[in-house]
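>>> Just to be clear, the model below is a prediction. Sequence and coordinates:
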Amino acid sequence: MTTTITVKGQVTVPKHIRDALGLVPGTQVGFALNDEGDVVLRAAQRQRGKPTDRFEAARGKADVKWRTQDLMKLLRAD
């Protein structure tokens, strides 16, 4: 399969390659040359134990023991 480089130096990575590497918009990728001169594309290594997004980082972190009806009483105090 071939592709064309744009004037900005961009190329489209074929879908089956994106799927195989788990590449989604915003994923960082790395390029390398092997001994034969072929370009190798790799998904950048994620740091272990770190969530992939800010919402995942916050999930399960709340330590407030309020129940909804208690909060509503507090907010709607007359």
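Now that the structure is in, tell me what you want to look at. Every value quoted in this text rests on a predicted model; they were computed, and no experiment measured them. Numbers count the residues shown, from 1 in each chain.
>>> only C-alpha atoms for contact and neighbour calcs from this point on.
Will do.
>>> Spatially, which residue comes closest to T4, not counting chain neighbours?
With Cα to Cα, 6 or more residues apart in numbering as the criterion, T4 has its nearest non-adjacent residue at 6.4 Å, and that residue is V11.
>>> Next one: that neighbour relative to D70, how far apart?
Distance of V11 to D70, given as Cα to Cα, to the nearest Å: 55 Å.
>>> and here's the other structure:
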Amino acid sequence: MTVLTVTAKGQVTLRKEFLRHLNAKPGDKLEVAILPDGKLQISAEKPASGGRIDDFFGSLRNPHGLHFTIDELKDEIDKAWATRRR
């Protein structure tokens, strides 16, 4: 078991080994849950939006080479909604 020291500001520094275990990097956020018996649970926060913008690039690959105009997409959406209303 590791013992950490609380600073005068009420802060605690986590060791690198703990941060590596959480896969936490500078700027990441950690979630802390209060458990019974004076315990805390710390875990890496999962991004709600799926992560950074860098993770989004390439996610909309078009393997079939299909390309549609905005008007064509709107027409298809309108058709889909029309069949749902029935």
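Okay, I see it. These figures come from a predicted structure and were not determined experimentally.
>>> The residue nearest to T4 of structure 1 sits in which helix or strand?
Using DSSP states H and E, V11 of structure 1 maps to neither a helix nor a strand.
>>> Tell me who's in contact with it.
Taking Cα atoms under 8 Å, 6 or more residues apart in numbering, we find V11 of structure 1 in contact with 3-5.
>>> again, but for V6 of structure 2
With Cα under 8 Å, 6+ apart, V6 of structure 2 has these contacts: V12.
>>> Flag every buried residue along stretch 23-40 of structure 2.
Residues A24 are the ones in stretch 23-40 of structure 2 that count as buried (16 or more other Cα atoms under 10 Å).
>>> measure it end to end?
Stretch 23-40 of structure 2 has an end-to-end distance of 18 Å (criterion: Cα to Cα).
>>> How about residues contacting stretch 33-53 of structure 2?
With Cα under 8 Å, 6+ apart as the test, stretch 33-53 of structure 2 has contacts from 22-24, 28-32.
>>> no wait, stretch 21-31 of structure 2
Contacts of stretch 21-31 of structure 2 (Cα under 8 Å, 6+ apart): 19, 41-45.
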